[in-house]
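Enquirer: Return atomic coordinates for the entry below.
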Amino acid sequence: MTFRLALCFGLLSCSATTVAQVPEDIERITTTGSRISNSFNDSDIVISTVSQEQLKLTSPQHIQQVLNYIAGAGVQRGNGQEYLPALRSAVLTGAGACGGILAAEDNIPLRAAGFCNINELFEAHTEMAQRIEVLKGPASALYGSNAIHGVINVITPDTTRGNPQLLGYDYGSYGYNRLKLRHGKDWGDSGLGVNASITRDTGYRDDEGVDQEKVNVRYRYNTDDINIMTGLTYTNLEQETAGYITGFKAYESDALSQSNENPDAFRKASALRLWSRVQWQMSDKLELSVTPYLRDQDMDFKMHFLPGTPLEQNAQKGLGLLSQARFTATDATYWDFGFDTEYTEGSLLQFQDGPTQGSPFLVETVPAGKHYDYDVDATLYAPYASFNWHTDTWHLQLSGRFEHMRYDYTNNMLSGRTREDGSECGKGGCRYSRPDSDTNSFSNFSPKALLSYQLNSETRLYSTVARGYRAPQATELYRLQRDQQIADLDSVTATNFEIGAQGQLDKLDYKISLYSLYKDDVIYRDSDFFNINNGETWSRGIEITLDFPLTAQLKLAFAGSHALHTYEHDQLLNTVNINGNDLDTAPATQFNTRLDYLISDKTQVNLEWQFVSEYFTDPENLHRYEGHSVFHLRSRHVLTPQITLYGQINNLLDENYAERADFSTFSGDRYFPARPRNFMISVEYQY
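Expert: As a prediction, this is how the structure comes out:
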C-alpha cells in the first residue's frame, strides 16, 4: 500500500508542471500510431480498428469475438476469459509466447516487457471500450520488445468531456449478467468520469464461472498553462476454469463438451494501472507528450494443464515513463523522438500440495512441494527517433529504437534439479530445475522504413520494411526443466516486408496487404527439454478488408487472410524433421463476413459468418483439426432517443466445434469446446 500511495502522489505531482496553453474545445485523440494527440502519422494507414459501433452491437463477452473483425488476427478462445493470441502468426503458445504481441490499454502496455501473460488482455476494459486499434507487424519506434507481430491497443472513452452518460444491462444464456455504467462531469477547465462494468457468468460447462469487475476513472485538468489527463484502471477476476476435454473429436459430444476434467482449476487476478499524460505545445515547432505510469498486479492460478496441477502465484509492480516530442523542422519535414523507461519488481512461486497422479514416471519426477520460488527486478530504457518527410503525394518515415533490458534474478530455493528439501528424484531426476541467482541483459535495435504514395484522391499505396525483437521473458530464462542449469538465450528477432493499398473504388472501401515475416532465434523447448534459440519460422500471406454498401439498406463487410506459417529450422520430433512443416495451430485461411440490413433508421440486423480452415495440431503435422464455420445473428433497435435494445444469437446453427484444438503427447487430442447456441439481450439507456 505504501508503494502504491507513494507512486500515485509522485506521478500526480510530476504531472503538475506548467505548460503552454492548449485549446479546450478540441477533443484530443491519441492513437496507437502516435502519443501526440490529433497528430498526423502515416503509420495510421496500417492500423486496423474495431469501432465503438461494432463493439456496442457485439457486446463482447470475450475480446476474441471482436478481434475476429481484424484480418490476420486468429485469437483462440479458451475457457472463461482465457485465450491464446495470434496476429500474422500461428497461435502463440509456450512460456514466452505472449511476448510476440504487445497488449495495451490507452497506449500503456498491460504488462512489463519481460513479464507478459498469455491471457493479459482480460485486464483491458474491452467491454466498455471506445475502440480497439491493431497495429500489425513489427511496430513503430514507439513500441519495443513484445511487438514482433504487432500491437493490440484497447482505447477507453474520455468520460470527462460531457459525453453521453450510459447505463446498460446484458442478460444471456447460462447465467450471464453484466451491468455497465458510464458517467462523467465536465466543468470546462476540468472533468471527472467513470467507466465501469460488473460481470457474472455461471457458464455452460461443469464447475466453471466468471466473476469480473472493471473500472476506468479519468480526471482532466486545464488552465491557461496546463493540460493533464490522468487515468486509472482497476480489474478483478475470479474464475472457476474448465480445462481441455480429451479424445479425438470430443467436441462433437454434448456430454463431453459440458464436462470438466479439471473441476479444481481456477484463476484469480487483480491489476491496477495509474497514468498521467501531460501535453505541451511548447512553441509553433515543438510539441511534447510525457506519460508517467505505474502498475501493480498479482495472480493465482491452478495450472490444470500440467502434471500434478501445481499452483502458480505471480506478482509484479513497477513504474515507467513514456515520452514523445515532435519537432517540425519545415513545412515538409518533422522529427519524433523520445525516451521510454520502466522499472519492475516481479516474483513467481510454483508449488504442489500433493503427489502427482498418473504414471510411475510422473509420480517420481514431479514431486510435491515448491518447484520454483524467485524474484526478478527488471530495468528497461529505450531512446528512439523518427524522421518524417511528406508532400501532397509522398510520405517517408525512417525510424529506429534502441532498447536495453536488464534482469536481476534471485533464486529463493536450492539451485538445481532436486526436490524442495534437496533430495534427488528417481527415474532420471526431477522435472523442474532452478538456476543460480544471476543477472542477464539484452540490447536490441529496431529500424523501420515506411514509404507511401497517394496515387490519386481515392488510392494510397504503401510499403514497409521493419525489424522487430523481443527479449527473452523471465519465465524462459529462470523456469527451466530437466538437466538445463542455465538458459543462454538471445532476443528473438523478426524481419518484415510489406506492401499494400487502401482506398475507395466507387462505393467499395478496401485495404489489401501482402507481407513476409521471418523470425530468427525463436525460443523453443527441444527434445531434452532445454530452452534454446535455434528456431526459425516464416509467415507470409495476404490480408483483405472490405466494406461495401450493396444498397441503401444492405452493407457487406469482410476481413480475411490467407497465409502460410512454416518451420524453417531442423528439429527432430518423434523421428520427424519439422523443417518445412506448417506451424501447429496455423489455419491457412480465416475470414469474417458480416451482412448488415438497415430495416429502418431505428432497426438494424447483422448476420456474421466466421470461417476457420483446417490446421495441424502438432509440429510433426500428424494430427489435425478440421476447421469450422459459425454464424451469429445480432440486432439493434432504437426504442426512444435515450433507450436502445440489442439482441444476439451466437452459434446460430448450433454447431459442435472447438474454439481451440491441440495435441499433447500426454493426453492426445484435446479441445476447448465452443458453447452451443446461446443468446444475449441488452438494454442501453443514455442520459
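
Enquirer: Please make it C-alpha for all contacts and neighbour counts, starting now.
Expert: Noted.

Enquirer: The protein: helices as residue ranges?
Expert: 2-15, 52-58, 64-67, 254-258, 360-365, 474-478 (DSSP state H).

Enquirer: what's the most buried one of those helices?
Expert: Counting by mean count of other Cα atoms under 10 Å, helix 474-478 has the highest mean neighbour count of the helices of the chain, with a mean of 21.

Enquirer: just checking, what packs against that one?
Expert: Applying 3 or more Cα pairs under 8 Å, 6 or more residues apart in numbering; DSSP states H and E, we find helix 474-478 packed against no helix or strand.

Enquirer: ok now do the nearest residue to Gly358 once chain neighbours are set aside, which residues does it touch?
Expert: Leaving out its chain neighbours, the residue that sits closest to Gly358 by Cα to Cα, 6 or more residues apart in numbering is Pro307, at 8.0 Å. Contacts of Pro307 were listed using Cα atoms under 8 Å, 6 or more residues apart in numbering, and they are Thr356, Gln357, Gly358, Leu362, Val366.

Enquirer: Following up with a second sequence; could you model it the same way so I can compare the two?
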Amino acid sequence: MKYIYLSILMCLLGQASYAQFEVKGRVADLETEEPLIGVSVYYDSLGQKSGVMTDLYGNFTIQVPNREILLHFVMMGYDNKEMRSKNSSLVLMKASSIGLQEVLVTGNRDERRRDELPMAISKIGSDDIDKFKPNSLDQVLNTIPGVHMVDLGNEQHMMSIRQPISTKSLFLYLEDGLPIRPTGNFNHNAMLEMDMAMMDRIEVVRGPASSIYGSEAIGGAINLITTKPTHSPEARFGVRISDQGYARTDFKATGTQGRLGVAIGGYLARQKDGYREYSDMEKNAITANLTYALSNKTDVSAGMTWVDYRADMAGSIDSAGFFANEFKSLHRFTERDVNALRVKTRVDHRWSESGKTSFTFQYRNNTTDQIPSYRLSPRHNNGEINSNSFSSYVGLIQHTQEFNLLQGAILTGGVSFDNSPMAYEAYLIKVNKSEDGIFESYEETDSLLTDYEVDVRNMAAYTNFELKFTSRLQVSLGLRLDRFVYDYRNFLSKESFSGAPNSKDVFRSFSPRVGVIYNFTNDFGMFGNYSRGFVPPSVGELYRGVKVPELKPAKFDNFELGGWRSFLSNKLILDFAMYAMIGHDEIISVRLEDDSFINRNAGKTLHYGLEYSVKYKPVEQLALRASGSNSVHRYMEYVEKGNDFGWNEMPGAPSWIFNAGIDYRPVIVKGLKFSFEWQRVSSYFMDQENSEEYEGYNLLNARASYTFKFVEVWGNIMNITDELYATRASLSYGRKQYTPGLPRTFQVGLNINVGKRKRL
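Expert: Below is the predicted model of the structure:
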C-alpha cells in the first residue's frame, strides 16, 4: 500500500512541477505612461523558455511556472528591464539614452527604429516640449536641423525646410498622421489650428515624403502627435503671462479605467497690447482622445480637436518704422477668424504577431474668414473680405505584414480617399485712409471678386517594402499612386476678376522612393535614398483671379546621403544628411508689365545642402546640443518681365541656420533646471533680382524652472540682448517690408501636476 501512496505522491509532485500560473500586466513609457506596443516579455529558467508580446494597449498575459520567476522586458528604443512576475502588474520602461535607437512612426506610418528608416527624420519628445514651454511651435521646431519656422506673430507662421521661406504648400502638416487640411486648400498657417496643450511629441521628415503621405510633403512632413490616455490618472493645470501682453491657461487630464482610456486638454490664449500695434489675438482650443480595448487584439480609438481663433492682421512695416523701433500698424480693421473641427476614429486589429490592419475615418470642417492686410491696395484704396470653407470626409485602410524572408521583411500597403468640397467667396471693399496713411475703416460693396465651389477628390494607393538582406543591410522600396479631381463651378461671369469657366481638372502622380541603410556597428550607420515628390496647384492658385487655368503640378527629385555615429559610450551623438533636390514646374508668383501678379510654372529650381546635429551629455547634469544647415536655393530657369534670373539665389533663402543650447541641472538644488539657447539666421536676398539683402540675426534665450513635489514654477527670457530683428524681410514694389520679431520678453508660469511623476 505504501508503494501506492508513494506513486500517487510522485504524480502529484510531477504535476506540481509542471503547474502554470497566469500573470497579467501592462507595459508603459516611464515618462508619459503611454502604452508600449510590441514589447517582448519572456522568461528563461531551468531549460524552460516562453515569451509573448504586448498588445495594442501594452497589455500582456503569460503562463509562468512560479510566481517568483524573473521576467525580461525588451524593446528597441528602451532600456531592458527585469522584474519578478508577481510585481509586474505595471512595468514602466525608460527610453534609451541612445538617440539613434529611438522609435518613430512618421517614416512609413508605422513604428520603426531610427536606424531602420533610410531618410532624414528627427523627433522632439514630450520632455523637450515641456522644457521649452513654447508659445508658438517655432520655439521647438527650430531646434531640428534644416528646419526654420518663421514666427509671424500669434502662432501664424511661414516655413523653410529644404526650400526658401515660403507660404507655399510645400510642407505637409499632420495631426496623428493625418493632414490637418486637405490637399488643394491653402495649408499655410495650418499649425495654428493645433492644440499645443495636448501635444505629446513632434516628428519631422525632411525631404519629399510623397511615397507615403502624398502631395505637399516636398520640403518635409511635420507630424504633431497628440497625447494618448495614460495608465494611471494624472492631470495638469498651468498659467503663464508675459510682459508683452500674452496670457495663457492650460489644462490636461488623462487616465484609464478598465478598458476605457480618456485624455482631454486644451488652452485659452490671449494677446493684448503687445509690442506691435494692432496685434491682439484670442484662441480657444480643446482636444479629446478616447481608447477602448475590444479585445487583446482589437483596439478602437477616437479623437476630436476644435479650435476657435481670431487675430488682428497688423501687416508688415517699412524700413523707416522698423529701424526706428516704431512697430506701428497701418491697419485698424484687418483680421483673420478661423473655426476648425477635426473628428477621427480608428480601429486597429492585430491578426498575429506578424500582421496588423488599421481602419481610419476622419471628418474635417473649417471656415476661415478674413479681411487680409496683404490684399489692401494703397494705390487703389480697396481691398477684400473673403471666406474660405471646406468639409472633408477621409478614409484610410492600411495593412502591415512581416515575413520570414532572409533576415526579415515587412510589407506595408494602404489605400485612401479624401473628398473635400470647398467654397471661396470674396467681396470688394472700399477703404478709407487718414492723412497719415492709416487704413481706418472700410465700406462694403456688392461687387463679387470671387464666388466658386470646388469638389476636391483624391484617391491614392501606396506600398512600402522593407527587406533585410543581412543583419546590417536593409533596402526599402516605396511607391504611391495619386489621382486628383478638381470639379470647379464658377458662379461669376467670364469677365469677372475670377472668370475661369466651369471645368473638371485631373492630376495624376507616380511617387517612388528607394532607400538603403547599412549599419556598420550598433552605433554607426549610413543611408542613401532617392525620392520624388509632387504638389498639384492649390485651388486658389488655379482659379482665383484667373481667366483660364493653365498650371501644371510641380515635381521634385531628391537625392540624399546621411548617417549617424555615437561616441564615448553614447554620450556624444552625431547625425547628418546631405541632399540635392531639383524642382520642375514650381509654381511661382510672376509680376507682369502692369505690376499685377499671376501664378506660373517656373522652369527649374535647384536646392542642395548639408544638415547636421550634435548632442553631447558628458554627465547626467549637463547636456549640450547644436543643429544647423548650410544650403543653397537657386533658380535654374526663371524669366520675369523679360529678365532672365537663371542661377540667381531665390529670395528668403538664408544660407546658414543654426541653433545651439545648454541644459544644466545643479546637483545641490534638486528640481532646479537652467537652459540657454543661441539661434542664428544668416543673411538672404529679399528679391529675385538679388539686389537687396537682409543681414539676418542672432538671438539669445534663457529658461529656468524649479519643481517641488507637484508644483513647477518657471520663467523664460526671450531675446536677452533685445536685438532688433525681422522674422521675415522682403521687397515688394520697390519697398522693403519687415515683420518684426519679439523684443526682450519676460515670461513666467506656474504648473500644477497631479498624479504625475516629477521629471527632475
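
Enquirer: care to give me the TM-score?
Expert: The TM-score (TM-score structural alignment, normalised by the length of structure 1) is 0.88; 634 aligned residues with a Cα RMSD of 2.3 Å.

Enquirer: just to revisit the earlier point, in CSV: the contacts of Pro307 of structure 1, plus distance to Ala6 of structure 1.
Expert: As requested, the contacts of Pro307 of structure 1 are arranged in CSV below (distance: Cα to Cα, whole Å):
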residue, distance to Ala6 of structure 1
Thr356, 44
Gln357, 46
Gly358, 49
Leu362, 47
Val366, 42
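
Enquirer: Buried only: go through those residues for me.
Expert: Burial by neighbour count, 16 or more other Cα atoms under 10 Å: within the contacts of Pro307 of structure 1 this picks out Thr356, Leu362, Val366.

Enquirer: how close does the second one get to Met282 of structure 1?
Expert: In this structure, Leu362 of structure 1 and Met282 of structure 1 are 64 Å apart, going by Cα to Cα, to the nearest Å.

Enquirer: Show me what Glu345 of structure 1 aligns to in structure 2.
Expert: Using TM-score structural alignment, the equivalent of Glu345 of structure 1 in structure 2 is Pro421.

Enquirer: In contact with the equivalent of Tyr646 of structure 1 over in structure 2, which residues are there?
Expert: In structure 2, the residue matched to Tyr646 of structure 1 (TM-score structural alignment) is Trp714. Applying Cα under 8 Å, 6+ apart to Trp714 of structure 2 gives the contacts Arg703, Ala704, Ser705, Tyr706, Val748, Gly749, Leu750.

Enquirer: Quick check: the two most widely separated of these?
Expert: Arg703 and Leu750 (13.6 Å; Cα to Cα).

Enquirer: Can you get me a residue count around Phe534 of structure 2?
Expert: For Phe534 of structure 2, the neighbour count with other Cα atoms under 10 Å is 28.

Enquirer: Just give the nearest non-adjacent residue to it, would you?
Expert: Closest to Phe534 of structure 2 by Cα to Cα, 6+ apart is Lys555, at 4.3 Å.

Enquirer: so who does the counterpart of that neighbour in structure 1 touch?
Expert: Using TM-score structural alignment, the partner of Lys555 of structure 2 in structure 1 is Thr493. By Cα under 8 Å, 6+ apart, the contact list for Thr493 of structure 1 reads Ile148, Arg467, Gly468, Tyr469, Arg470, Lys519, Asp520, Asp521, Val522.

Enquirer: If any of these are buried, give me the ChimeraX selection for them.
Expert: Buried members of those, identified by 16+ other Cα under 10 Å, are gathered into one ChimeraX selection as follows:
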select :148,467,468,469,470,519,520,521,522
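
Enquirer: Stretch 343-352 of structure 2 vs structure 1, average distance?
Expert: Stretch 343-352 of structure 2 differs from its equivalent in structure 1 by a mean of 1.3 Å after superposition (mean Cα distance after the TM-score superposition for structure 1).

Enquirer: Pull the distance from that stretch to the chain's centre.
Expert: Between the centre of stretch 343-352 of structure 2 and the centre of its chain there are 22 Å (Cα atoms, centre = their mean, to the nearest Å).

Enquirer: Show me the strands in the stretch 451-600 of structure 1, by range?
Expert: Assigned strands in the stretch 451-600 of structure 1, in chain order: 459-470, 480-481, 492-505, 508-525, 531-549, 554-567, 572-573, 576-577, 589-598 (criterion: DSSP state E, counting those that start in this stretch).

Enquirer: Any chance of TSV for those strands, columns distance to Leu380 of structure 1?
Expert: Compiled in TSV, the strands of the stretch 451-600 of structure 1 are given as follows (distance: least, Cα to Cα, whole Å):
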stretch	distance to Leu380 of structure 1
strand 459-470	12
strand 480-481	24
strand 492-505	17
strand 508-525	21
strand 531-549	22
strand 554-567	31
strand 572-573	36
strand 576-577	38
strand 589-598	37
